[in-house]
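Colleague: Build the 3D model from these lines:
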Amino acid sequence: MMHGAVPLLHDYLAYSASRLGEKVALVCGTQRVTYGEIEARANAIAHHLTAAGVARGDRVMIFADNTVETVVSFWGVLKANAVVSIVNPLTKSDKLDYLLNDCLPAALITDEHLHSVFSEPARKCPSLRRVIVSGPVDDAELAGLPHAVRWDSAVAGGHSKAPARRCIDIDLAAIIYTSGSTGEPKGVMLTHRNMITACTSIASYLELGEDEVILNVLPLAFDYGLYQMIMAFRTGARLVLERSFAFPAQILGVIKQEKVTGFPGVPTIFASLSELKSLKSHDFSSIRYVTNTAAALPLKHILMLQDLFPGARVYSMYGLTECKRCTYLPPEDLERKPLSVGIAIPNTEMWIVDEDDRRVGPDVVGQLVIRGATVMKGYWGKPEATARKLKPGPLPGEQVLYTGDYCRIDTEGYLYFVGRGDEIIKSRGEKVAPKEVENVLMDIPGVREAAVIGVPDELLGQAVKAFVVMEQGSIIGEKQLQKECQRRLENFMVPKSIVVVASLPMTDTGKLKKTALS
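Modeller: Got it, this is the predicted structure:
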């Protein structure tokens, strides 16, 4: 496929552009951009960065929304032999300052509307040799930034070829920042080989083809969103890129208009879909597959998705930024094992270990370990955090990923997610997995979303506390919810308190933010 050379990630774009140059690769609002146009603009950005002194292995940070410029920049940075890091546009100034000082990028690519957030951190960042700003930026703003130019002048070069190739496949391609459930952001280091392996594996089980039209409402700063774009360009498909899922009714119109075939989402997106009363009037016959990750889908959401997209294959999946994807549940197994997150993705191996690092048998809960070419190289500049996650594997010199997640594997090799290691609640000397309690709450009619945490308790050590969002019009109160839990759960797992709230706190990437609950 790649003309005899060992492929690098950006060869996906070059190959699709050489075959399908006139095909629309990207739909973004009113813009429709072809593979040939994206390839030409990415080459121009690559030459501009190289001329500005960006060298092999340098980091380039993209701080922008889901836009055409972000997509072009991603490929352009790779073509410049550099390492790309996309940062969520919702990031605040002090966090951006932290990220800039953490990876010390040689260049920053951003957009004028974020000026109030990036201007001060950019001025203070000692490593920047170039700042590229898209949008209607005025001369005074530009002059106040280090080595700044407008996007239009950066892409004006017009180069038919990319700069000379300096990288090999074990060089870093990307640093993806993960907030994790605790502490400061960590930059996950991924090589070209890591990302190509993940793409090949996922595209094979999703059976992606050139005729796909993939909807992406997830931030490109989030690996789940980013890989939608990479896999679309790998197969020569079309990507429909939206800024967010803030206006569900509008997105449903886009699905119909663009004849979308693939709909990747997270539980919060599917929860807000279920609230739309007009869903039945929409024609979703074009949708061939729906994917979910970030957390196992509650049974009621699986049933809702099957009802909404009757012709679609529904994939429940689970993964971590540190290895992209761990498992997927083949759609034909949904009926049989609705609560499982599935089997290991192709070309990946997994097992469970106990607290003494011994492998355990079926149905024993322990820590999940992942082995394969998708496993990250470590956290950028954080050797101690890396050493906690990456440990020696079966082969000399090999590293495997200790996920920190508690899971079990059944006799057929299907994985069940029990809880993040740092979320397990120790109450009355017993271990309580929040996920188990959340599953029971989600099964109660009228409950839309549920989150369970442990709170300090003098008597119990930790008490189980639940936060519940009710469906519109539901009249079940906190006492009734408590009774239902007592009926369905072992004594020590029943929440000591249940609070009905209007909404649950979310991270920038649409994951539940339990650290904001108390």
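Colleague: all contacts plus neighbour counts: C-alpha atoms, from now on.
Modeller: OK.
Colleague: part of a strand, is Phe263?
Modeller: Yes - applying DSSP: H, G, I helix; E, B strand; the rest coil, one finds Phe263 inside a strand.
Colleague: Could you check how many residues crowd around it?
Modeller: By other Cα atoms under 10 Å, 20 other residues sit near Phe263.
Colleague: Verify the stated contact: it with Tyr224.
Modeller: No - applying Cα atoms under 8 Å as the test, Phe263 and Tyr224 come out as separate, 11.9 Å apart.
Colleague: List the buried residues in the longest helix seen in the chain.
Modeller: Across the chain, the longest stretch assigned as helix under DSSP state H is helix 35-51. Residues 35-50 are the ones in helix 35-51 that count as buried (16 or more other Cα atoms under 10 Å).
Colleague: what angle do the helix or strand following that helix and helix 35-51 make?
Modeller: Sequence order places strand 59-63 as the next helix or strand after helix 35-51, per DSSP states H and E. Counting by axes from the mean of the first three to the mean of the last three Cα atoms, to 10 degrees, strand 59-63 lies at 130 degrees to helix 35-51.
Colleague: Name the next helix or strand following strand 59-63 along the chain.
Modeller: The C-terminal neighbour of strand 59-63 among helices and strands, as given by DSSP H and E, is helix 68-79.
Colleague: Please give the structure of this sequence too, so both can be compared:
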Amino acid sequence: MYPEKIIRTVGDLIIHAAGKSPDKPAVLYKNDALTYAQVYEQSLRLARRLIRLGVGKGDRVCFYLEKRLEKVVSIFGISIAGGIFVPINRLAWAGQALHIIKNSEATVLITTFSRLASLKESLSGLLVVIVIDRPDDDTLAISCPVMSWEEVMDGNACAQPSSGVIANDVAAILYTSGSTGLPKGVVLNHLNIIAGAYAVSEYLKISTEDRILS
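Modeller: Okay, here's the model as predicted:
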């Protein structure tokens, strides 16, 4: 069994790892890398910003990103804030992405400027869009506030918020590819994700020295 007394939520995973191996590389992307401590610090900054924006326990936060370091930070940051993370497949077309945003009743979207351009006309229900790579000459006119990732990372990371989330609370909604219709959401709680990750790790005998290609 996994150490359930220590790790009860997805957010606990990075908190535990950062405490145990703070300077060890956690995630690599091209020529960039983040240690466990850096992932935790950035996740905490995102969590505190989301809470200040009004995101609370059970609120859905979508992210529509290609593979990049901010994707990992988003998962943990949303979880620490008490929210439910809703990944949108990076290959999804705009119509599918909009369906997921609306169907999941998301309150916040994290995305890139280029992806936002294809969604801008239908985002009026969101509290805010957080844009990873917002350019200086931003000319998009959209129906909700926009905040840059840099603004989010400028926030306070001093204290961990208390979300009141427990293992049986919903952690994520994962949507199908929508190959035969509109994507459909599958609900997973924190226990589902942690136990699944631990089972795969045990079966494949993954050690702290291994690197996993994603």
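Colleague: relative to helix 68-79, how tilted is the longest helix of the first structure?
Modeller: Going by the same axes, to 10 degrees, helix 35-51 of the first structure makes 60 degrees with helix 68-79.
Colleague: Which other helices and strands does whichever strand or helix holds Ile86 of the first structure contact?
Modeller: Here Ile86 of the first structure is covered by strand 83-87, with elements defined by DSSP H and E. Applying 3 or more Cα pairs under 8 Å, 6 or more residues apart in numbering; DSSP states H and E, one finds that strand 83-87 of the first structure contacts strand 59-63, helix 68-79, strand 172-178.
Colleague: Spit out the contact partners of the nearest residue to Gly21 of the first structure once chain neighbours are set aside.
Modeller: Once flanking residues are discounted, Gly21 of the first structure sits nearest to Gly36: 4.2 Å by Cα to Cα, 6 or more residues apart in numbering. Each residue near Gly36 of the first structure by Cα atoms under 8 Å, 6 or more residues apart in numbering is listed here: Ala17, Ser18, Leu20, Gly21, Glu22, Lys23.
Colleague: which two in those are spaced the farthest apart?
Modeller: Using Cα to Cα, the contacts of Gly36 of the first structure reach their maximum pairwise distance at Ser18 and Lys23, which is 10.6 Å.
Colleague: Who has more neighbours out of those two?
Modeller: Lys23 (18 against 12).
Colleague: Can you tell me how far the nearest residue to that one once chain neighbours are set aside is from Leu226 of the first structure?
Modeller: Distances taken as Cα to Cα, 6+ apart put Thr34 closest to Lys23 of the first structure, at 5.2 Å, once the chain neighbours are dropped. Thr34 of the first structure sits 19 Å away from Leu226 of the first structure, taking Cα to Cα, to the nearest Å as the criterion.
Colleague: For Leu26 of the first structure, grab the count of nearby residues.
Modeller: Neighbours of Leu26 of the first structure (other Cα under 10 Å): 25.
Colleague: ok, now Ile166 of the second structure?
Modeller: 15.
Colleague: Hmm, Ile7 and it touching each other?
Modeller: No - here Ile166 of the second structure does not reach Ile7: they are 10.3 Å apart, not a contact under Cα under 8 Å.
Colleague: shared neighbours, these two?
Modeller: Contact criterion Cα under 8 Å, 6+ apart; residues shared by Ile166 of the second structure and Ile7: none found.
Colleague: Do a quick rundown of the helices in the second structure.
Modeller: In the second structure, helices defined by DSSP H lie at 10-20, 36-52, 69-80, 94-103, 113-117, 149-153, 190-204, listed in chain order.
Colleague: As JSON lines, those helices with distance to Ile132 of the second structure would be great.
Modeller: Formatted as JSON lines, the helices of the second structure follow (distance: least, Cα to Cα, whole Å):
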{"stretch": "helix 10-20", "distance to Ile132 of the second structure": "21"}
{"stretch": "helix 36-52", "distance to Ile132 of the second structure": "12"}
{"stretch": "helix 69-80", "distance to Ile132 of the second structure": "8"}
{"stretch": "helix 94-103", "distance to Ile132 of the second structure": "17"}
{"stretch": "helix 113-117", "distance to Ile132 of the second structure": "7"}
{"stretch": "helix 149-153", "distance to Ile132 of the second structure": "5"}
{"stretch": "helix 190-204", "distance to Ile132 of the second structure": "26"}
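Colleague: what range in the first structure does stretch 100-108 of the second structure sit on?
Modeller: The alignment of stretch 100-108 of the second structure onto the first structure (TM-score structural alignment) spans residues 99-107.
Colleague: where does that stretch sit relative to the chain's centre, distance-wise?
Modeller: Relative to the chain's own centre, stretch 99-107 of the first structure is displaced by 21 Å; criterion: Cα atoms, centre = their mean, to the nearest Å.
Colleague: List the contacts of stretch 71-80 of the second structure.
Modeller: Applying Cα under 8 Å, 6+ apart, the contact partners of stretch 71-80 of the second structure are 9-12, 14, 39-40, 42-47, 50, 61, 63, 65, 84-85, 161, 163, 171.
Colleague: mean offset of it relative to the first structure (after superposition)
Modeller: After superposition onto the first structure, stretch 71-80 of the second structure lies on average 0.7 Å away from the residues it aligns with, using mean Cα distance after the TM-score superposition for the first structure.
Colleague: what range in the first structure does that stretch sit on?
Modeller: On the basis of TM-score structural alignment, stretch 71-80 of the second structure is assigned to residues 70-79 in the first structure.
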